[in-house]
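Participant: Predicted model and sequence follow; I will ask about them next.
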Amino acid sequence: MGHDTLVKRQFGHRARLALSPAEVLKADDQAHAARTMWNLLHAWWQMMPKDKRTLANADAAIRQARRDIDFLAVLPAQAAQAVLKAYFRAWKNCWEGRAAAPNFKARFRTGMSVDIPQGRDLHITRVHRRWGMVNLPKVGRVRFRWTKDLPVGKRADAENRITGARLVKDALGWHLAFRVQTLEPEPDPHQGPEVGIDLGITVPIALSDGRTHEHEAWLTEKERASLLDLERRAARRKQFRRPGEPTSRRLQRTYDQIAGLRAKAKRRALDWQHRTTTAIAEQYGTVVVEALTVTAMVKSARGSVEEPGKNVAQKSGLNRAISGEAWGRTVSMLAYKTARLGGTLCRVPAPGTSRRCSMCGFTTPGSRESQAVFVCKNRDCGWSGNADHNAARNILHLYRMGLALVPAAGRAVVRRVQRVKPAAAR
């Protein structure tokens, strides 16, 4: 490791909380109060003249609201200030073209969260190999799952510390997302080999050296049957709901059970992606992937009334499979993990990588005989092999040819880059 240069690293870590029913109610009340505070700010913004829409006036308005409305008093003062800053930041993002204009937050369609801006208010201690204790403002001292070493106690200083956190609720319960800042030595260049990666559905990750990383279904057969039964039950109960009527408690409970199973599947997918990308980043110094536009790939084929699409059901199934593999999230994990270990992540153009023969370099029609088999139709070659590994080798070949996609002026352009060989290969 290069100890002469230190780099600041900021990352997040999410831990699951173990709350009692009374503590869950307190956290729920704070989240609803934060959402109400946002809606009140939005209403205030719409009513005030443009010259009165200042941060100072908004701060005075929310202070008065906290005095007048008892329900808002359950929200800590610093959390209310965080809502104010987030609302003004949302308008700034809108004016700069990065996001749409902020709007009212609905009760059932909005994620529940509460910000804890100051890390010093948490008072984190580790009490067990698997558990830690944290102080949540106006909730109390609660336990959380200790799955990652955090800079607390004697390990914490001005450069290595927890700067804040956010309470977040999903279908599996309340979690605490820590914001961590550390100062680490800058890593030396990774001396590992180069590898091309082909992302797919049948084979999620295929490497150019012949290896594959696969996974089982995220839900067991029993869980999938239960999910299908719950979805059918929800569809039947929804038929008896009149337009404009609120959702019944029975239907809402069914929706919660469906969300719990889907959240369990997502958690297992995240765990597999983290383990796989960590292993790849530790072994290889240069990782090459395709520059995929996933949003365009999962676009619906339904078409319009005048020009209806073809094979709509098959395309929708393919879209669900692509979204389930979360290729973009895999690439994002590889990007920051390779950078942290001194490696590099490169993107190359995607067209033609699955149709080109990695042995002779020719692209001939009909070579991709099936999803898993590639047979070169060039009479002078005739090579056959796994189609996913063939695509991965073509991806690595594009990098070795000096082609890389470099973002410029909001678009991707192809530039030739000079490859720097590791010291061991010189």
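Facilitator: That came in fine, so what should we check first? Numbers count the residues shown, from 1 in each chain.
Participant: When you work out contacts or count neighbours from here on, use the C-alpha atoms and nothing else.
Facilitator: OK.
Participant: residue ranges for the helices of the stretch 101-250 of the chain, please.
Facilitator: With helices called from DSSP state H, counting those that start in this stretch, the stretch 101-250 of the chain shows them at 221-239, 249-283.
Participant: Which one, of the ones you listed, ends up nearest to residue 399?
Facilitator: In terms of C-alpha to C-alpha, the element of the helices of the stretch 101-250 of the chain nearest to residue 399 is helix 249-283, at 17.4 Å.
Participant: Following element in sequence after the closest one, please.
Facilitator: Heading C-terminal from helix 249-283, the first helix or strand you meet, by DSSP states H and E, is strand 286-290.
Participant: After that next one, which helix or strand is next?
Facilitator: Once the chain leaves strand 286-290, the next helix or strand it forms, by DSSP H and E, is helix 294-297.
Participant: Run through who's touching that following helix.
Facilitator: Helix 294-297 has contacts (C-alpha atoms under 8 Å, 6 or more residues apart in numbering) with 319, 327, 328.
Participant: Would you check how far apart residue 57 and residue 48 are?
Facilitator: Here the distance between residue 57 and residue 48 works out to 10 Å (C-alpha to C-alpha, to the nearest Å).
Participant: this is the other structure I want to compare:
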Amino acid sequence: MARLELSAAQAAVLDGQAHTARALWNLLHEYFTFRQGRFASLKECDEAIRAARREIDWMAQLPAQAVLKTYRQAWANFFNPDHPAQRPTFKARLRSRPAVDIPQARDLQIKRVNRRWDAVSVPKLGRIRFRWTKDLPGLTKGGPAGRITGARLVKDAFGWQIVFRTQTMAAPVPDAPPGPAVGIDRGITVALALSDGTMRQHGPWLRDGEREHLRRLEEKSARQRRTRHRGGQASHRLARTYDKIARLRATAKRRALDWQHQTTTELARTFGIVVVEDLTITNMVRSATGTVAGPGVNVAQKTGLNRSIAGQAWGRTVTLLEYKTIDRGGHVVKVPARGTSQTCHQCGHRDPAARDGIRFSCADPTCGWTGHADTNAAINIRNAAGTVVSGRGDLVAARSAKRQPPRAA
């Protein structure tokens, strides 16, 4: 992802194209699904788009076939049992991410301007400079082998970015794992505790001044919301405050993702087998508010815990580890999480009271091992490698049964 250098007029054109793409997606979804007993075929969708382009002026603002291709790929991902994609649905204006596709690589015409900037051709905008951040396959001398197949323009809190679709040559996979096995315990006080006794930690994602600025902005937005009429449109001042809050939160997310990438790359290079707990994170961060009939307890503490768990992004850490270890000939093993933090790795004695914060003291008088609780859990996780994760095969089978391909048109 690279930042585009756009003028206000060019950004407005891209905003219009993104809204057009979203509207066309919604029209396609309605045409594709709201039919009598069957989905529309690709040919029918293509003919409907061509007819609409002759009657509706705003549909000529972008390549409509690119939206159709993306929409059909979304359905293909949904019917693939190995893909985590959800069922395609309508895109809301305020909750969807603005994006514009450039399907053909020949339209890009990428050229180097200097050591910091490159230039790319964007349809209906002309030549646009973008920030050079990494070597592109097939363009950089001495860079990775491959080619660029297209691009996607995406808008985030920092403005419009460009993401290139690339096709690279697969590197040969080693026959044997490159390193030893390691167990990793994911936590909050310690981000990653390894079974070899080492730890991978990070500081706050925002500096003290940035956190104070974010707090003031959130208080300011609360004051501005109190003067807003219910159901009315947000004021420009409130929208600007929301934009500032979004930029600070996006900064924190980028720093977290950068730390995760660097840490998981180092772990994938060092260890051949990485063992982690099979956590159901969505259940762990479930709200404790309860109902009117049965209100929850310690709601404020549980809310803070949920926020801390979400800030660590445990699922994303495992996702990064999986593809990086596979590329290097290793693999990630998931084991049941039950009892790993309450069991002594030396003697196997299990006692919930043995853990006190970050300290673990075995309650068995014949053992008496003491040490860091997260390191003890990481060793138990590593020793559990080979244990079957209960229910995983049944879940995959049930998910596959629900995703039957549509009946042919």
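Facilitator: Arrived safely. It should be emphasised that the depicted structure is a prediction, and the values quoted were computed from it without experimental measurement.
Participant: Most tightly packed of the helices of the stretch 101-250 of structure 1?
Facilitator: helix 249-283 (a mean of 16; mean count of other C-alpha atoms under 10 Å).
Participant: what range in structure 2 does that helix sit on?
Facilitator: Alignment of helix 249-283 of structure 1 against structure 2: residues 236-270, by TM-score structural alignment.
Participant: Ok, stretch 382-398 of structure 1 next?
Facilitator: Mapped onto structure 2 using TM-score structural alignment, stretch 382-398 of structure 1 covers residues 368-384.
Participant: now the matching stretch: how far from the chain's centre is it?
Facilitator: 30 Å (C-alpha atoms, centre = their mean, to the nearest Å).
Participant: buried set for it?
Facilitator: When burial is assessed from 16 or more other C-alpha atoms under 10 Å, stretch 368-384 of structure 2 yields the following buried residues: 369, 372-384.
Participant: mean distance, stretch 237-257 of structure 2 to its aligned residues in structure 1?
Facilitator: Stretch 237-257 of structure 2: mean distance to aligned residues in structure 1 after superposition is 0.7 Å, counting by mean C-alpha distance after the TM-score superposition for structure 1.
Participant: and for that stretch, what are the contacting residues?
Facilitator: Residues external to stretch 237-257 of structure 2 that are found in contact with it (C-alpha under 8 Å, 6+ apart): 157, 158, 205, 206, 210, 214, 217, 218, 220, 221, 224, 225.
Participant: could I get the residues you listed as JSON lines with distance to residue 10 of structure 2?
Facilitator: Output for those, formatted as JSON lines (distance: C-alpha to C-alpha, whole Å):
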{"residue": "157", "distance to residue 10 of structure 2": "17"}
{"residue": "158", "distance to residue 10 of structure 2": "15"}
{"residue": "205", "distance to residue 10 of structure 2": "32"}
{"residue": "206", "distance to residue 10 of structure 2": "31"}
{"residue": "210", "distance to residue 10 of structure 2": "30"}
{"residue": "214", "distance to residue 10 of structure 2": "30"}
{"residue": "217", "distance to residue 10 of structure 2": "29"}
{"residue": "218", "distance to residue 10 of structure 2": "31"}
{"residue": "220", "distance to residue 10 of structure 2": "31"}
{"residue": "221", "distance to residue 10 of structure 2": "29"}
{"residue": "224", "distance to residue 10 of structure 2": "31"}
{"residue": "225", "distance to residue 10 of structure 2": "31"}
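Participant: between these, which is nearest residue 130 of structure 2?
Facilitator: The nearest one, if we look at these relative to residue 130 of structure 2 and count by C-alpha to C-alpha, is residue 158, at 13.4 Å.
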